[in-house]
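*Asks:* sequence first, predicted model second:
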Amino acid sequence: MTDTLPIQSKILITGAAGFIGFHLAKFMLERGHFVIGLDNLNSYYDPRLKEDRLDMLRAYDNFVFYRADLKEKPAVDEVFAACKPEYAVNLAAQAGVRYSLENPYAYVDSNLVGFVNVLEACRSYLVKHLLFASSSSVYGGNKTVPFSTEHNTDHPVSLYAATKKANELMAHTYAHLYGIPSTGVRLFTVYGPWGRPDMAYFSFTRDILAGVPIKVFNHGSMSRDFTYIDDVLKALYRLIGLVPKPNPDWDEKASPISESFAPYKIYNLGNNSPVKLSRFIAVLENCLGKKAQKIYLDMQPGDVIMTYADVTDLEKPSVSSQRRQ
C-alpha cells in the first residue's frame, strides 16, 4: 500500500468508539501515527460495545481519548487546542435512517450542529485536511444505477440523508471561504467485526438463532452494496493524505460536480456489487444451519430499493499514488 501520509502524523478521529472510527483508529495506530479519539459514547446502542472498542485502542501509547459531544463547541475547541491535530476525520454522526423518523433532533444536534463545530475548529486550528463521512443515502430517490458522484443528490428520502447532504454543502462552503481542504466519502453499507448491533447482519443472525421472526421489508426485493470494513480502511487511509486541490477552471456545465473551484472532493466508497436481501438472508441461513422465520412487509418510509456505488474516481491511480505537496 502506498503511504500518502507523512510519518507520525497527528490525526483526530471523531466517533472513535464507533464501528468505523474504532477500526480506522486502530489501523492508523498500527502504522505509527498519533491518534486523538473523540466520542460521546451515546446510548443509541449498548455503550459497553463502545467501551470494549476503546479498551483495545487504549493499549496503544500513541492514542489519547476525549469523551466529548460535538454539539458542545467549547468541548470541541478544547480538544483541538490541546492536541492541534494536523488532519481531522469526522466519523461521528447520529446513525440510522429509521431512527431519524423517531428522533429528528438527535440528527440536528450531531450531524448539523456538531459538524459546523468541527468545521469551525478546523478553520481556527489550521487543519491540513478534513475527511468526513457522508452516506450513500444522499442519492435518495435516484433510480439510475450505479450511483455516481456526478448524479444529482437533491432528493433525499430521510432526514438522515438530508443531514449528510447538508454536511457536503457545509464542507464545500468552508473549503471555499477559508481554504480548508475537505473530502467527503459516501459510504455504502459497511460491515465487519465489531460492527453496529442494529445492522441487519447482526440483528438477523441474533433473531434467527433465537427463533424470532425477522422483518423482511419490500418483501425481500431490495439490494445493498455491502462493503467490507478492511476495504474501507485502505481507502480512507489513502484519502487522508490525498489533499484535494482547487480547480480554477472549474465549470458547472463541463467539469465533474464532485470537484470544485474550492479544495474539495467527493468520493463513493462501496463494493460496486449489490446483493439482494433475499440472497443475503439465504447466505445467513446457510451459515447458521437454520431457516429464518420471515415476516414480509412493505417498504419502510425513508428507505431505498437499492444502493450501488460507482467507484470510478476511487480506482484512479492518483488515489493510491499522489502525495501531498
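*Replies:* Ah, there it is.
*Asks:* from here on, just use CA atoms for contacts and neighbour counts.
*Replies:* Noted.
*Asks:* ok, residue 164 to residue 11 distance?
*Replies:* The span separating residue 164 from residue 11 equals 22 Å under the rule C-alpha to C-alpha, to the nearest Å.
*Asks:* try this one side by side with the last:
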Amino acid sequence: MTDRLVADDAEQPEGLIRAAELLRDGRLVAFGTETVYGLGADATNPLAVARIFEAKERPRFNPLISHFPDSESAFKQVVATPLARKLAEKFWPGPLTLVLPRHPDGEICDLAAAGLPTAAVRVPAQDTALALLRALGRPVAAPSANRSGAVSPSDADHVMDGLAGRIDAVLDTGPCAVGVESTILDLSGDTPRLLRPGGVTVEDIETVIGPVERHHDAREANAPIAPGMLTSHYAPGLPVALDVRSVQPDEALLAFGPPLTGARVLWNLSETGHLDEAASRLFAGLRALDRQGTQAGCSRIVVQPIPDTGLGLAIRDRLGRAAAPRPDADACQDAPSTQEHHVA
C-alpha cells in the first residue's frame, strides 16, 4: 500500500518527517518539486536506487538527477566549474540541472549515475522539497514519478494513478508550479551543451555564461545526451561473455543465484536470485572482477544467465553494452557519446 502523506505546516510536520524516515530506510517516496513530481530514493544507497527502476519498470539504467537543499551540498558531490557556480548563483533553487564530473569523495552511488564519471545535480525551488532534503541530509535521486513511457505527473493524484502499490509513499505538495521538467545542461566538457530544454530557457542561460551548444539530432529529442555512452562504454578492461553455463579455470565469474564452480575470481550479484539486489551490485561487481581478474591473470569475465523480466531487462541491457565489440581507439575519439537522462 502507498501512503499519502500531507505536507503539513511548519508547526505540524508529521508528513515530512515520515517521508524523511522512509527515505532514510531505503524506501521510495514521491514528492512534488516546482517542475514535476519526482520518485525519490537515497542516492547513496544502491539498493534503494534499484527500487526506482523496478517501480518505474525501466528497461535500462539511466543516470538520475540527484537533488540537494543548496548549492554547497550539491558541489560536495561533483566538481564545480566556474560556469557551474555562476549558474547556480543565478538559477538555484530552480528548474536547472547541471551535469558535472563526479567528485572523487562523492557519495552518489554508481547506479544513480549509471556508472558514468558524471552526475546530474540540482536544487529544486519548492519549499517542502527543500525541507525534505534538509531533513534527510543526503542526496535524493528522483526521476519523474511515473511508469516508464507515461506522462510525467504534476500532482499527487497523477502519481497515485500510476504508482499506487509500487512505492511506499507520496508526499502531497499540491500541483507543480512549472509542470515541465528541468533544463539539463552538460558542463563536463569544454563547451556547455544543452541536453534537454526545460524550465530555464537557453537564452537566459546564455545571458549568464555565453553561447551554449544545442543538440539538433531529432532522434535524441526524447533522449538527451550526456558524456559516456558509446556502445561499449560500460565495458571493463577484460572481455565479457554473457549467459554462460560453465566456467573455465582462467575466467572471472559474475554469478547470479547459486554460482557455477571453477572460476578463478567470483562476484555474486545476488546469492538468493533477487533482481533488486543484483541491480544494486552490478557496477561494483564489474569493477571488482575487472580489477581482481586482471591481477589474477583471468582471460575474461563470464556472466551467468539473468532473467529478462523486471529489473533483469535493465541489468542485461548494461551487460550487453559491456560485452559489445570494442571500437578502435581512433573511432572512440571521433564517435559521439550519448546517454539518456530520465530525470525530473
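*Replies:* Ah, there it is. Values in this document were obtained by computation on a predicted structure and should not be read as measured data.
*Asks:* quick one: TM-score?
*Replies:* The TM-score (TM-score structural alignment, normalised by the length of the first structure) is 0.25; 143 aligned residues with a C-alpha RMSD of 6.8 Å.
*Asks:* which strands and helices lie in contact with the helix or strand containing residue 315 of the second structure?
*Replies:* Using DSSP states H and E, residue 315 of the second structure falls within helix 311-323. With contacts taken as 3 or more C-alpha pairs under 8 Å, 6 or more residues apart in numbering; DSSP states H and E, helix 311-323 of the second structure sits against strand 240-241, helix 275-295.
*Asks:* which strands or helices does the shortest one pack on?
*Replies:* Okay, so that is strand 240-241 of the second structure. Short answer (3+ C-alpha pairs under 8 Å, 6+ apart): strand 240-241 of the second structure packs on strand 300-303, helix 311-323.
*Asks:* kindly report the same for the longest one.
*Replies:* Here helix 275-295 of the second structure touches helix 46-56, strand 251-255, strand 265-268, strand 300-303, helix 311-323, going by 3+ C-alpha pairs under 8 Å, 6+ apart.
*Asks:* in that helix, which residues are buried?
*Replies:* 275-290, 292-294 (16 or more other C-alpha atoms under 10 Å).
*Asks:* tell me where the longest helix sits in the first structure.
*Replies:* As assigned by DSSP state H, the longest helix anywhere in the first structure is helix 159-178.
*Asks:* list the buried residues in that helix.
*Replies:* 159-168, 170-176, 178.
*Asks:* which SSE is immediately downstream of it?
*Replies:* Per DSSP H and E, the helix or strand that comes after helix 159-178 of the first structure is strand 182-187.
*Asks:* after that next one comes which helix or strand?
*Replies:* Assigned by DSSP H and E, the successor of strand 182-187 of the first structure is strand 190-191.
*Asks:* just the buried residues of the following helix or strand past that following strand, please?
*Replies:* Downstream of strand 190-191 of the first structure, the next assigned helix or strand under DSSP H and E is helix 200-210. Buried residues in helix 200-210 of the first structure, defined by neighbour count with 16+ other C-alpha under 10 Å: 200, 201, 204, 205, 208.
*Asks:* helix 200-210 of the first structure - contacts with which helices or strands?
*Replies:* Packing partners of helix 200-210 of the first structure (3+ C-alpha pairs under 8 Å, 6+ apart): strand 214-217, helix 277-288.
*Asks:* recalculate using a threshold of 7 Å.
*Replies:* In terms of contacts (3 or more C-alpha pairs under 7 Å, 6 or more residues apart in numbering; DSSP states H and E), helix 200-210 of the first structure is not packed against any helix or strand.
*Asks:* quick one, it and helix 277-288 angle?
*Replies:* 50 degrees (axes from the mean of the first three to the mean of the last three C-alpha atoms, to 10 degrees).
*Asks:* if we can go back for a sec, closest to residue 52 of the first structure among the buried residues of helix 200-210 of the first structure?
*Replies:* residue 201 (20.1 Å; C-alpha to C-alpha).
*Asks:* residues touching the closest one, list them.
*Replies:* By C-alpha atoms under 7 Å, 6 or more residues apart in numbering, no residues touch residue 201 of the first structure.
*Asks:* from residue 208 of the first structure, how far off is it?
*Replies:* For residue 201 of the first structure relative to residue 208 of the first structure (C-alpha to C-alpha), the value is 11 Å.
*Asks:* do the same with residue 232 of the first structure
*Replies:* Counting by C-alpha to C-alpha - residue 232 of the first structure and residue 208 of the first structure are separated by 28 Å.
*Asks:* if we can go back for a sec, Throw the helices and strands packed on helix 311-323 of the second structure into a markdown table and include distance to residue 203 of the second structure, thanks.
*Replies:* Shown next, in a markdown table, are those (distance: least, C-alpha to C-alpha, whole Å):
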| stretch | distance to residue 203 of the second structure |
| --- | --- |
| strand 240-241 | 45 |
| helix 275-295 | 38 |
